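**Q** Give me a 3D structure for the following:
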Amino acid sequence: MRQAAFAIPGDIATLTGGYIYERCLLHGLRDLGHDLTHIELGDSFPMPSAAHMEHAIETLAALPPDRALILDGLVYGSIDTAGLARVRAPIVAMIHHPLAAETGLDPATQAHLFKTERDNLALATRVLVPSPHTSHILSTDYGVSPEKITIARPGTKRPSLPHTPSDPPRILSVGILHPRKGHDTLLQALARMTDLDWRATIVGGPHDPAHAKALATLVETLDLGDRVTLAGRVAQEDLDPLYAQATLFTLATRYEGYGIVFDEALARGLPIVSCATGAVPQTVPEGAGLLVPVGDVPALSAALRRVLSDPETRAAMTVAAQTAGAALPTWADTARTASSVLNAL
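**A** Now for the predicted structure:
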């Protein structure tokens, strides 16, 4: 088994899809027998401070050439190219989605991130991505040879609790409080459905504090305070019951390079309402979800209303979700895919 190091910025226990993926991958590779060192880099990436940039370059450049380096995409797409070129270890870039695709970037920052990530990808020996969508973007827009890219689809833990939908129906959304996740769109869609009986829970930490405050204000402005709960960051043991009690899952995302939460919903047989963007159409199987255009409040509201109001539609989507969920890979499968990449270096 190839020795390797996995460099990840900040706290690996952070509750986002990307961190969950990398935490499970790190443990999975170790379970397979890899001597895998975890390197914690500064938490300011992808907009690193000077100190965090210097620390990352010096730490990675010190790795011996016989220990492969898996480098998280938040760092990979933003670290100084000349500094990355000093790394002697063979590099496996872990790209969840290109940094320049993030919502809300000004043109100068977007251009900088695109150039940096494109130039840095030229230094990668291999590239790991979670979806065919990200693979396609890297090969067509970033000049990465398809032969260098391996798709390691995220694994999924099977649910530990039986599905016991609450009454009234509960709408569950899981995603950090960041503009890209589209919670503002969801709240506006929910405000059009107050004639129906439902409750909604939005789970996600305040990744963008200003946006989190704006969402709380929007809940009050739309008079949804008695129906919508902004639950904040929720531990996995507390999140499982929320999935078990949900009637449907929704995320009005503006872009996803994959979206682990969709697999978590499928594993629990939940109908999904989301947006036709990024990797979502490839992740949510036809029949299990209704996908609407990004930012289309009336369309999102209509899709949610249809799932809540039409028992036949909801039942058919539930069966499709259960079928797809049963076929999802495990985290052991994800680790085996990444292991084959390391061993082939």
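**Q** rest of the way, CA atoms for contacts and neighbours
**A** Noted.
**Q** Surely Ile39 is in contact with Ala5?
**A** Yes. Between Ile39 and Ala5 there is a contact under C-alpha atoms under 8 Å: 6.8 Å.
**Q** neighbour-wise, which of these two wins?
**A** Ala5 (21 against 18; other C-alpha atoms under 10 Å).
**Q** For that one, which non-adjacent residue is closest in space?
**A** Thr37 (4.5 Å; C-alpha to C-alpha, 6 or more residues apart in numbering).
**Q** I'd guess the one you found is in a strand, am I close?
**A** Yes. The assignment for Thr37 (DSSP: H, G, I helix; E, B strand; the rest coil) places it in a strand.
**Q** Quick one: residues contacting it.
**A** 4-6 (C-alpha atoms under 8 Å, 6 or more residues apart in numbering).
**Q** Just send those residues back as a markdown table, with secondary structure and distance to Cys24 too.
**A** Converted to a markdown table, the contacts of Thr37 look like this (DSSP: H, G, I helix; E, B strand; the rest coil; distance: C-alpha to C-alpha, whole Å):
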| residue | secondary structure | distance to Cys24 |
| --- | --- | --- |
| Ala4 | strand | 16 |
| Ala5 | strand | 15 |
| Phe6 | strand | 12 |
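**Q** and the strand or helix carrying Glu54, how far out from the chain's middle?
**A** Using DSSP states H and E, Glu54 sits in helix 50-61. Mean C-alpha position of helix 50-61 versus that of the full chain (C-alpha atoms, centre = their mean, to the nearest Å) differs by 26 Å.
**Q** and this one, so I can compare the two:
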Amino acid sequence: MSLRAMHFVMPGGVDDPTTPSGGNTYDARVILDLPAFGWQVHKHAIQGSWPRPDADARAELAGTLGEMADGTVVLLDGLVACAAPEIVMSETERLRLVVLVHLPLGDETGLSPELAAELDALERRTLRAVPAIVATSEWAARRLVAHHGLAPDRVHVAAPGADIAPLAPGTDGVSRLLCVAAVTPRKGQHRLVEALATLTDLPWSCVFVGGLGQDPEYVAELRALIAQHGLGDRMHLAGPQAGAELDASYASADLMVLTSYAETYGMAVTEALARGIPVMATDVGGLPEAVGRAPDGGMPGILVPPENPAALAAELRGWFGEPDVRRRMKAAARGRRAALDGWAATARSLAGVLGRLGRDARKGAA
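**A** Sure, this is the predicted structure:
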């Protein structure tokens, strides 16, 4: 099978093991899997502090797009594309552009209202100008359509896949909690600390796996909060992990807990479910979609309201104290594991969008 060429423009650092993220993993995996669906991927990593690039980063993006031949199919990571609408818009007539939105720019926590509004406006200009957008969940697609006033037929879904892994043996089936997420305000680890601080009468330990470099101030505040509650011997900030080290953290986990304020999907959830680990997650964004249901309708996890440590603590106390709850969740997690789509399904969906743009390009040249 001869492969058609496409170009994937993304932020620098996608392959940096010290800053793992769902978006980085997604980008790296589709690069590997798209050739099986007819696309040869040419990768362009644009250095800079996205989504607030300096002049050099803007010049690199403009130069990269400007060197591409007319009619080239280009997939742009939204972190880059949506921060520079004037550059992207100048190429919409010449190139076949698709923007991949991992997280709407204005949804990042910790932004001032003024900056959030500015990034939101930049994103709207970009997404309204390009012929196709790919979102990473059904929830995200609906939100982009409604929030930015986009035509629904221009917004497509290519949800993250999951690699089925060996079933996690856990520790004792109850007490080892795992949170896999970059340590940033949006992931809300402080709410988990606050909830667990009310459960010191129960035997538990919690490991936080995730990058510590994105927001050092938040990391320092989290460490101080852990110390304030005297939980230093029960909570461990392990930093970023990958490969066998991350596999080992999942293998020892009895329950995955994710307390995010915003998620377009939540790949850590499906990574846990791919090992049969039940999940407790906040009921925000695409997390209910990631948690999903087992084929028999069973819930492989519990959804809790965000910004509510008391509700989280109550559900955790139920997990620790009710064997029937644990049995049902573990059975449902194994059922959900068997039904998860792999990354080939993600690449197939993305290839379909790219293929339609390519056909449009050939029609326009005819």
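**Q** TM-score for these two?
**A** Taking TM-score structural alignment, normalised by the length of structure 1 as the basis, the two superposed chains have a TM-score of 0.96; 343 aligned residues with a C-alpha RMSD of 1.4 Å.
**Q** Tell me the residues of structure 2 aligned with the helix holding Glu54 of structure 1.
**A** Using TM-score structural alignment, helix 50-61 of structure 1 corresponds to residues 55-66 of structure 2.
**Q** Check stretch 106-125 of structure 1 too.
**A** Residue span in structure 2 matched to stretch 106-125 of structure 1, by TM-score structural alignment: 112-131.
**Q** Ala235 of structure 1 and Gly17 of structure 1, how far apart?
**A** 13 Å (C-alpha to C-alpha, to the nearest Å).
**Q** Compare the two (neighbour count), which wins?
**A** Taking other C-alpha under 10 Å, Ala235 of structure 1 and Gly17 do not tie; Gly17 has more neighbours (17 against 10).
**Q** Please pull up the equivalent of the more buried one in structure 2.
**A** Match for Gly17 of structure 1 (TM-score structural alignment): Gly22.
**Q** what residues are up against that match?
**A** 266-268.
**Q** Now do the strands in the stretch 101-250 of structure 2.
**A** 132-135, 155-157, 176-180, 205-209, 235-239 (DSSP state E, counting those that start in this stretch).
**Q** Just tell me the aligned range of the last one in structure 1.
**A** Same thing as strand 235-239 of structure 2. The counterpart of strand 235-239 of structure 2 in structure 1, using TM-score structural alignment, spans residues 228-232.
**Q** And the contacts of that stretch?
**A** So stretch 228-232 of structure 1 is contacted by 199-206, 216, 219 (C-alpha under 8 Å, 6+ apart).
**Q** Export the contacts of Gly22 of structure 2 as TSV, with columns for distance to Ala59 of structure 2 and secondary structure.
**A** Formatted as TSV, the contacts of Gly22 of structure 2 follow (distance: C-alpha to C-alpha, whole Å; DSSP: H, G, I helix; E, B strand; the rest coil):
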residue	distance to Ala59 of structure 2	secondary structure
Gly266	33	coil
Met267	33	helix
Ala268	35	helix
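**Q** Which residue ranges of the stretch 201-350 of structure 2 form helices?
**A** 216-228, 243-251, 267-273, 287-291, 309-321, 323-339, 343-365 (DSSP state H, counting those that start in this stretch).
**Q** Test my guess that Leu122 of structure 2 contacts Ile87.
**A** No. Shown here, Leu122 of structure 2 and Ile87 do not form a contact pair, counting by C-alpha under 8 Å, at 11.4 Å.
**Q** Mind listing the shared neighbours of these two?
**A** Contact criterion C-alpha under 8 Å, 6+ apart; residues shared by Leu122 of structure 2 and Ile87: none found.
**Q** Now stretch 94-113 of structure 2: buried residues?
**A** Neighbour-count burial for stretch 94-113 of structure 2, counted by 16 or more other C-alpha atoms under 10 Å, picks out 94-108.
**Q** sorry, back to before: show me how to select, in ChimeraX, the buried members of the contacts of stretch 228-232 of structure 1.
**A** Only the buried entries of the contacts of stretch 228-232 of structure 1 go into this ChimeraX selection, using 16+ other C-alpha under 10 Å:
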select :199,200,201,202,203,204,205,206,219
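**Q** Nice, that's everything, thank you.
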